[in-house]
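Visitor: model this:
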Amino acid sequence: MGNEHSSCTSLDLSRRSLLQSTAALLSLPFVANATTAWAQERLSGSGEVVVFSYGGTFTEGVRRYVYEPFTKATGITVVDVVADFPEPGVRAMFHAGKVEWDIATGIAAANYPAMHEAGMFVPIDYSLWDRESLEGSPPHTRLQDAVVAFSSALLLAYDQRAFPKGGPKNWVDFWDVKRFPGRRGLFAPEAKRNLPFALLADGVPHSDIWPLSDDKLDRAFKKLDEIKPYVAKWWNAGGEAPQLLINQEYALTSAYDGRAISAIKQGAPIKIVWDGAYLVHAYATILKGGPNTANAQMMIAFLNRAQIAAGYLQGTGYPGPNANQLKYLPSDVVEQVSVNPDNGSKAIVEDSAWLAAKRPDGKTNLERLQERWLAWRAG
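Guide: As a prediction, the model looks like this:
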């Protein structure tokens, strides 16, 4: 599988598989009134800003909780353009020398380095950010020419009905078919998410997962051999895993955090486990040569304000990096999401730079992992 395709599909963000908006949404008047009060001269202007989005419920949520408040606070109109993934459009416009978008949200972390090196993005003006945004967003989420827009995780989820006395707490437990019997599910398309789970199950510490050296790969595939007979179905689309838990076709499985949380909000008897979750970041970038760069800088600054970040999470199901948003979220949401340090600190953050690095044979590490994964799955 090619680098771009596997990177993009890892976020499960094609229009056909986007999250439904989470329940208990913040009220629009609350966000709009708050952001109007924040309107400062440096975030006011005119004209428009053109922003990439994914369409469907994702775009509906962003319009309601980000775009409309932004226009009310600044006077700048937001024009959204829709596609399955941003990277192909950004590359095509850059190489054609005609850039029609201002902001690309959702650049996969594994795709960012090459696009950065090619000079596709302009530096972020962090002087426009308020203190709450800067203090709440960790330094590693604020790059020179990109900022983490949202994060997505693959984590362990289980049917509480299957384990009334307490379910699995980590991937060691997932592999323990005697203590935790039942049908299992794992994600079919990608190597990069499943291999760390296998290493954790084999006793490798969180801090030693990356890089996935050849000896670690041998160890991971040997461990996967153990669980393979107990995988009832290898799932593909994001909605499959929670639905199969609800239908009791799985007792425990890997699942996307947003999908599982959405199901829990709707009353599903599902429990999620953050220990050993696989966390991926997607970036927001301002495109070099875009028509409204100054307005784009204002939008990026606005997007990362704590109350707007809280609205973004409520509207899309995906959290941005500003931990100060937790002050503006319902307590039941805070308990579930990765931006809560109690959860995020237990996750394995993808080493996208290592995955994108070229091997001596010219292939990326990600491509090598994927080749071996597909051969193992077929065996």
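Visitor: Please make it C-alpha for all contacts and neighbour counts, starting now.
Guide: Noted.
Visitor: list the contacts for residue 192?
Guide: 366, 369-370 (Cα atoms under 8 Å, 6 or more residues apart in numbering).
Visitor: just the strands in the chain please.
Guide: Ranges of strands in the chain, per DSSP state E, are 48-53, 77-82, 103-108, 147-159, 184-187, 231-235, 252-256, 270-286, 348-349.
Visitor: Span of stretch 90-106 from start to end?
Guide: The first and last residues of stretch 90-106 sit 11 Å apart, counting by Cα to Cα, to the nearest Å.
Visitor: Test my guess that residue 347 contacts residue 280.
Guide: No: shown here, residue 347 and residue 280 do not form a contact pair, counting by Cα atoms under 8 Å, at 9.9 Å.
Visitor: Of all residues in this structure, which one is nearest the centre?
Guide: The residue lying closest to the centre of the chain (Cα atoms, centre = their mean) is residue 152, at 2.3 Å.
Visitor: ok, now how distant is the closest residue to that residue other than its chain neighbours from residue 92?
Guide: Leaving out its chain neighbours, the residue that sits closest to residue 152 by Cα to Cα, 6 or more residues apart in numbering is residue 280, at 5.4 Å. Distance, residue 280 to residue 92, using Cα to Cα: 25 Å.
Visitor: how close does residue 306 get to residue 35?
Guide: Residue 306 is 10 Å from residue 35, by Cα to Cα.
Visitor: and those two? which has more neighbours close in?
Guide: Shown here are residue 306 and residue 35; by other Cα atoms under 10 Å, residue 306 has more neighbours (26 against 22).
Visitor: so the more buried one makes contact with residue 132?
Guide: Yes: at 6.7 Å, residue 306 and residue 132 qualify as touching, with contact defined as Cα under 8 Å.
Visitor: shared neighbours of those two, anything?
Guide: Contacts common to residue 306 and residue 132, judged by Cα under 8 Å, 6+ apart, are residue 324.
Visitor: top of the contacts of residue 192 by neighbour count?
Guide: That'd be residue 366 among the contacts of residue 192, by other Cα under 10 Å, with 25 neighbours.
Visitor: what's the closest non-adjacent residue to that residue?
Guide: residue 355 (4.7 Å).
Visitor: Can you give me the distance of the nearest residue to residue 261 once chain neighbours are set aside to residue 349?
Guide: Nearest non-adjacent residue to residue 261, counting by Cα to Cα, 6+ apart: residue 336, 7.0 Å away. Distance, residue 336 to residue 349, by Cα to Cα: 17 Å.
Visitor: another one to check against the first:
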Amino acid sequence: MNATRRRLAVLTASVLIISGAATFAHAADVVIAGPGGLAQEAQRKALFEPAAKALGWTFEEDTSQSWTEARAQVDAGAVSWDIISLSMGEVQLAVDAGVIIKLPPDIVDRKDFVPGSVNDYCVGNGVYSTVVAFSTKKYGNDGPKSMEDFWDVKKFPGKRGLFRSPRGNLEAAVLALGHTPSEVYDFLSTEEGKKAAFEKIAELKPHAIWWDSGAQATQLVKDGEVDMIYGWNGRLQAAIDDGAPFKINFKDGLLESDCYAVVNGGPHTDNAIKFIKEISKPEYIKDLPKYIPYGGANLKAYAQYDEKTLSRLTSSPENAKQQYPANVDFWGKNGTTLSEAFDNMLLSK
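Guide: All right, here's what the predicted structure looks like:
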């Protein structure tokens, strides 16, 4: 989606959000805007429903694909959401815009959580990775083993699936240029580095199918429309579980976490804080992998998993050590500019 279309989409969403505010504002004890799709379905079953039952509450759900949708509500003074799910990279943007509030320091014990998954404004819910998966039908078990392989269209001919966003793709391009994970963000902090990374991504344009949602990524794999894909591990695993002949390679995966924040001016702020505290407990978090192959941010849940479960979780110790964490500060500072540059790169010849 180019910059103009994105702005129009946000404007349209703003009208819908504001007009629907009365619907949600007083219909339940807490209103949650989640990421939609399989992730929100898993959170509903593992977290929302049992936590609401324990509290004796009712809840309503909506979906959100960007923090700017909550901003539209806040700016209009018509807030219908209490809790919003964000990526950690969006948090500072939402803070700077006055969209979310500071949480009580004792809402969770941070030492129990994946490092970097909790801050003053957001509490981690799920840990996921952007990883490479490849067709075993096309490549057998000798598919791409690194980002350099993913970019090597001579050694590994075929269609690549890539998310229509700079986030993740820029980091992957730096690895494909031969840099180590520890060098990625230093390299991207220079203008020369950004330029080189965009040029590297542009090399794949003739070989790429760009996907816009997790559901689309899953379908591309299931339908065999791509031979390899760089995408969210839970969506790729869902396709594999449905019979797609693909294999995930966790090496060079980009580790990230989503988190829950409280929307400024929501109808049930106190309830929202209490609900986040409740759903962040390990007795709920431990059940997430029953519904989606994402581990929760609360590490106390991991002691209860067997080896089979751990092998599927991107955040398990064995898989996590092959990956590197996303730098949310980098994206907080550069996200808007890089998104515009990415759109321009896709539109250029």
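Visitor: Is it possible to get CSV of the contacts of residue 192 of the first structure that adds distance to residue 233 of the first structure?
Guide: Putting those into CSV (distance: Cα to Cα, whole Å) gives the following:
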residue, distance to residue 233 of the first structure
366, 24
369, 21
370, 19
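Visitor: Show me which of these is closest to residue 59 of the first structure.
Guide: Taking Cα to Cα as the measure, residue 366 is the one of these closest to residue 59 of the first structure, at 29.9 Å.
Visitor: Tell me the residue in the second structure aligned with the closest one.
Guide: Using TM-score structural alignment as the criterion, residue 366 of the first structure maps onto residue 335 of the second structure.
Visitor: who's in contact with the aligned residue in the second structure for residue 84 of the first structure?
Guide: Aligned counterpart of residue 84 of the first structure in the second structure: residue 64 (TM-score structural alignment). Listed by Cα under 8 Å, 6+ apart, the contact partners of residue 64 of the second structure are 33-36, 84-85.
Visitor: among those residues, who's most crowded?
Guide: Using other Cα under 10 Å as the neighbour criterion, residue 85 leads these with 28 neighbours.
Visitor: Could you report the distance from the closest residue to that one other than its chain neighbours to residue 179 of the second structure?
Guide: Nearest non-adjacent residue to residue 85 of the second structure, counting by Cα to Cα, 6+ apart: residue 260, 4.7 Å away. Using Cα to Cα, we find residue 260 of the second structure at a distance of 33 Å from residue 179 of the second structure.
Visitor: quick one: which of the two has more around it?
Guide: Comparing residue 260 of the second structure with residue 179 by neighbour count (other Cα under 10 Å), the higher total belongs to residue 260, at 28 against 15.
Visitor: you'd agree the more buried one is up against residue 81?
Guide: No: counting by Cα under 8 Å, residue 260 of the second structure does not reach residue 81; the two are 12.0 Å apart.
Visitor: Now for the counterpart of residue 121 of the first structure in the second structure: which residues touch it?
Guide: Counting by TM-score structural alignment, residue 121 of the first structure lines up with residue 100 in the second structure. Residue 100 of the second structure sits next to 94, 121, 261-264 when contact means Cα under 8 Å, 6+ apart.
Visitor: Measure how buried the equivalent of residue 311 of the second structure over in the first structure is and give me the count.
Guide: Using TM-score structural alignment, the partner of residue 311 of the second structure in the first structure is residue 335. Residues lying near residue 335 of the first structure (other Cα under 10 Å) number 14.
Visitor: Also the one 4 residues further on?
Guide: Counted by other Cα under 10 Å, the residues lying close to residue 339 of the first structure total 24.
Visitor: try residue 304 of the first structure
Guide: 28.
Visitor: got it, and residue 314 of the second structure?
Guide: Residue 314 of the second structure has 29 nearby residues by other Cα under 10 Å.
Visitor: Over to residue 337 of the second structure?
Guide: Neighbours of residue 337 of the second structure (other Cα under 10 Å): 10.
Visitor: Same check on the one 4 residues further on?
Guide: Burial measure for residue 341 of the second structure: 18 neighbouring residues, criterion other Cα under 10 Å.
Visitor: thinking again about what came up before, would you agree the residue nearest to the centre of the first structure is in contact with residue 256?
Guide: Yes: between residue 152 of the first structure and residue 256 there is a contact at 7.2 Å, judged by Cα under 8 Å.
Visitor: The stretch 201-349 of the second structure: helices as residue ranges?
Guide: For the stretch 201-349 of the second structure, applying DSSP state H, counting those that start in this stretch gives helices covering 214-222, 233-241, 269-279, 282-285, 307-312, 317-320, 328-347.
Visitor: So which of those helices has the densest surroundings on average?
Guide: Comparing those by mean neighbour count (mean count of other Cα atoms under 10 Å), helix 233-241 comes out on top with a mean of 23.
Visitor: After superposing, tell me the mean distance of that helix to the first structure.
Guide: Average distance, helix 233-241 of the second structure versus aligned residues of the first structure after superposition (mean Cα distance after the TM-score superposition for the first structure): 1.2 Å.
Visitor: so where in the first structure does that helix end up aligned?
Guide: Under TM-score structural alignment, the match for helix 233-241 of the second structure is residues 257-265.
Visitor: What's the separation between the residue nearest to residue 124 of the first structure when sequence neighbours are not counted and residue 101 of the first structure?
Guide: The spatial neighbour of residue 124 of the first structure that comes closest, neighbours along the chain excluded (Cα to Cα, 6+ apart), is residue 145 at 5.1 Å. To residue 101 of the first structure, residue 145 of the first structure is 16 Å away according to Cα to Cα.
Visitor: Residue 52 of the first structure too?
Guide: According to Cα to Cα, residue 52 of the first structure stands 7 Å off from residue 101 of the first structure.
Visitor: How about residue 124 of the first structure?
Guide: Residue 124 of the first structure is 16 Å from residue 101 of the first structure, by Cα to Cα.
Visitor: Neighbour count: those two, which is higher?
Guide: A side-by-side neighbour count of residue 124 of the first structure and residue 101, using other Cα under 10 Å, places residue 101 first with 25 against 22.
Visitor: Excluding chain neighbours, what is closest to the residue opposite that one in the second structure once aligned?
Guide: The alignment partner of residue 101 of the first structure in the second structure, by TM-score structural alignment, is residue 81. Among residues not flanking residue 81 of the second structure along the chain, residue 31 sits closest, at 5.3 Å (Cα to Cα, 6+ apart).
Visitor: what's the distance between the residue of the second structure positioned farthest from its centre and residue 187 of the second structure?
Guide: Distance to the chain centre peaks in the second structure at residue 154, reaching 30.8 Å (criterion: Cα atoms, centre = their mean). As for residue 154 of the second structure, its distance to residue 187 of the second structure is 26 Å (criterion: Cα to Cα).
Visitor: and the spatially closest residue to residue 98 of the second structure that is not a sequence neighbour, what is it in contact with?
Guide: Using Cα to Cα, 6+ apart and skipping the chain neighbours, the partner closest in space to residue 98 of the second structure is residue 264 (7.1 Å). Residues in contact with residue 264 of the second structure (Cα under 8 Å, 6+ apart) are 74, 79, 82, 98-101.
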